[in-house]
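> Attaching a predicted model along with its sequence, questions to come.
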Amino acid sequence: MGKVGISERHALVLVNHGGGEQADIRALAEHVKAQVRSRFSVDLHEEPVFL
């Protein structure tokens, strides 16, 4: 998703490719959680907790 994405080495790690902001990471996290919930009926939770 532009400046942020999912790690090629670990499917549950979000990465900033450069120039991304916290809001971009948050939007990607919400997108991933919604897709996983929709496809597998599993709720993901962030770790660590965002402040």
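Happy to help now that I have it.
> From here on, just use CA atoms for contacts and neighbour counts.
Noted.
> Leaving out chain neighbours, which residue sits closest to Asp24?
Nearest residue to Asp24, sequence neighbours excluded (CA to CA, 6 or more residues apart in numbering): Val4, at 6.7 Å.
> Roughly how far does that neighbour sit from Arg37?
Noted for Val4: a distance of 21 Å to Arg37, by CA to CA, to the nearest Å.
> Counting neighbours, go ahead and name the busier of those two.
Comparing Val4 with Arg37 by other CA atoms under 10 Å, the one with more neighbours is Val4, at 20 against 13.
> ok, structure two:
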Amino acid sequence: MRSSDLDIERKTIIVRQGKGQKGWRALLSNLAWGMVQKHIAEYLTQLLAISEAIF
């Protein structure tokens, strides 16, 4: 998944090469959207910690 696959305003995600080798947009529930936001926050926190350790 790429960050460009997320549409924050519409709470959708782009599914690439799904069934039938076609892509589409999927609407995320509030629960799923919250999980995505939590994952992104944790990822950015880890990335920041790594970059601080390097520099």
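Nice, thanks for sending it over. A quick note: this is a predicted structure, and the numbers were derived from the prediction, not measured.
> care to give me the TM-score?
Scored against TM-score structural alignment, normalised by the length of structure 1, the superposed chains reach a TM-score of 0.47; 35 aligned residues with a CA RMSD of 3.1 Å.
> All the helices of structure 2, residue numbers only.
30-54 (DSSP state H).
> can you pull the contacts of Ala34 of structure 1?
Under the criterion of CA atoms under 8 Å, 6 or more residues apart in numbering, Ala34 of structure 1 has no neighbours.
> element containing it, please.
Secondary structure assigned from DSSP states H and E places Ala34 of structure 1 in helix 22-40.
> can you tell me how far Asn16 of structure 1 sits from Phe40 of structure 1?
Taking CA to CA, one finds Asn16 of structure 1 at 26 Å from Phe40 of structure 1.
> neighbour-wise, which of the two wins?
Asn16 (16 against 8).
> Just give the nearest non-adjacent residue to the more buried one, would you?
Asn16 of structure 1 sits nearest to Val4 (CA to CA, 6+ apart), 4.4 Å away.
> Quick check, the one you found in contact with Gln22.
No. The pair Val4 of structure 1 / Gln22 is not scored as a contact, 9.7 Å apart, by CA atoms under 8 Å.
> Ile14 of structure 2: neighbour count?
17.
> same deal with Ile40 of structure 2?
Neighbours of Ile40 of structure 2 using other CA under 10 Å come to 13.
> Please apply the same query to Asn30 of structure 2.
Asn30 of structure 2: 10 surrounding residues under other CA under 10 Å.
> again with Arg25 of structure 2
Arg25 of structure 2 has 14 nearby residues by other CA under 10 Å.
> thinking it is in contact with Asp7, fair?
No. With contact defined as CA under 8 Å, Arg25 of structure 2 does not reach Asp7; the gap is 9.3 Å.
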